[in-house]
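Peer 1: Task: produce atomic coordinates for the following.
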Amino acid sequence: MHLLLIADTHLPKRAKTLPAEVWDAVTTADVVIHAGDWVDAALLDELEGRSARLVGVYGNNDGPELRNRLPEIARVELGGVRLAVIHETGSARGREARCDRWFPDTDVLVFGHSHIPWDTTTAGGLRLLNPGSPTDRRRQPHCTYQTAEISGGRLLDVVLHRLPRRDAEGDV
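Peer 2: Below is the predicted model of the structure:
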């Protein structure tokens, strides 16, 4: 099972649309996971229409329409892997221990908010993934997203993809 992980798209404030490379990844993914801060429900509509399956949550920059349509925390089992998705996990300091406490029955936690890619495993065995942002790199050198595979009840082949720099209008 092929996964696409994105977060912090901030459309149309940070870009007009998702980069073409991300849309291409949507078409090949079995499951698209969006960890919040969509900003505009039009992206949710488009991803719902173009994804084989979509799992998403709202973020702190998402208004009432998105909050009415999406949960704060999503939990799903995919191929025997227990995933949770949330936008915010708090500061990096103490994140692993905090997430172990918050998500004791979870194998993988996908989160966003910081726009900083993250891939660690906690002392309790919880895999923490933040795909960064495909549209707003902030202080990072590149905009990013992640892909992963699930096979045999395990998460495999997590890859961080770096996108080409975009201009202020969101064009490559």
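
Peer 1: CA only for contacts and neighbour counts going forward, please
Peer 2: OK.

Peer 1: tell me the contacts of the residue lying closest to Ile73 once chain neighbours are set aside?
Peer 2: Take Ile73 and drop its neighbours on the chain: the residue closest to it by CA to CA, 6 or more residues apart in numbering is Ile86, 4.9 Å away. Going by CA atoms under 8 Å, 6 or more residues apart in numbering, Ile86 touches Ala35, Gly36, Val57, Tyr58, Glu72, Ile73, Ala74, Leu109, Val110, Phe111, Gly112.

Peer 1: structure for this one too, so we can compare:
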Amino acid sequence: MRLLLIADTHVPKRARDMPAPVWAQAEAADAVVHAGDWVDVRLLDELERRCRRVIGVYGNNDGPSLRARLPEVATAELEGVRFAVVHETGPAKGREARCAAAYPDAEVLVFGHSHIPWDTTADTGLRLLNPGSPTDRRRQPHHTYMTVDVSGGRLGEVVLHTVAT
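Peer 2: Okay, the predicted model is just below:
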């Protein structure tokens, strides 16, 4: 199973649309995981129209129309791997221990908010992944997203992709 991980798209506030390579990845993926800050419900509608499966949460920049359709925390079991998705996890310091305590049943936590790519593993084995942002890099050198393959109860290689601007 091929997953696309994205967050902090801020469409159309920071970008008119997602970049074409991200749309291509979304359409090819078995599931898209979006960790919040969509900004406009039209992006959710378009992802749901063009993609096989969308797992998403709302972020701090998402208004009532998105909050009515998305949870604050989403969970899903994909190919035997237990995922949790949330927008914000708090400060970087202590993140692994804090998230491991907050999501004890998850094997992978996908989060956003900071626009900073993140890939670490807590002492408990919880893998924490932040794909950055494909549209609003803030102080990062590149716009980014992640892909990962999941199969047989295992998380495959996590790849951080940059988006040419």
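
Peer 1: What separation do you get for the residue nearest to Ile73 of structure 1 and Pro71 of structure 1?
Peer 2: For Ile86 of structure 1, the distance to Pro71 of structure 1 (CA to CA, to the nearest Å) stands at 9 Å.

Peer 1: Kindly report the same for Gln140 of structure 1.
Peer 2: According to CA to CA, Gln140 of structure 1 stands 28 Å off from Pro71 of structure 1.

Peer 1: the more surrounded of those two?
Peer 2: Pro71 (17 against 13; other CA atoms under 10 Å).

Peer 1: Quick one: end-to-end distance for stretch 121-141 of structure 1.
Peer 2: Taking CA to CA, stretch 121-141 of structure 1 runs 24 Å from one end to the other.

Peer 1: swap that for stretch 23-32 of structure 2, please
Peer 2: End-to-end span of stretch 23-32 of structure 2 (CA to CA): 10 Å.

Peer 1: any common contacting residues for Ile86 and Pro71 of structure 1?
Peer 2: Common neighbours of Ile86 of structure 1 and Pro71 (CA under 8 Å, 6+ apart) are Val57, Tyr58.

Peer 1: where exactly do the strands run in structure 1?
Peer 2: Secondary structure of structure 1 by DSSP state E: the strands cover 2-6, 31-34, 54-56, 73-78, 81-86, 108-110, 118-121, 127-130, 144-151, 154-162.

Peer 1: Next, format those strands as TSV and append distance to Ala25 of structure 1.
Peer 2: Below are the strands of structure 1 laid out as TSV (distance: least, CA to CA, whole Å):
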stretch	distance to Ala25 of structure 1
strand 2-6	7
strand 31-34	9
strand 54-56	13
strand 73-78	18
strand 81-86	19
strand 108-110	17
strand 118-121	20
strand 127-130	17
strand 144-151	8
strand 154-162	11
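
Peer 1: Ok, which of those strands comes nearest Asp24 of structure 1?
Peer 2: Nearest of these to Asp24 of structure 1, taken as CA to CA: strand 2-6 at 10.4 Å.

Peer 1: What are the contacting residues of that closest one?
Peer 2: By CA under 8 Å, 6+ apart, strand 2-6 of structure 1 touches 25-26, 28-35, 110, 131-134, 145-150.

Peer 1: Superpose on structure 2 and give me the mean offset of it.
Peer 2: The superposed strand 2-6 of structure 1 is, by mean CA distance after the TM-score superposition for structure 1, a mean 0.2 Å from where its aligned residues fall in structure 2.
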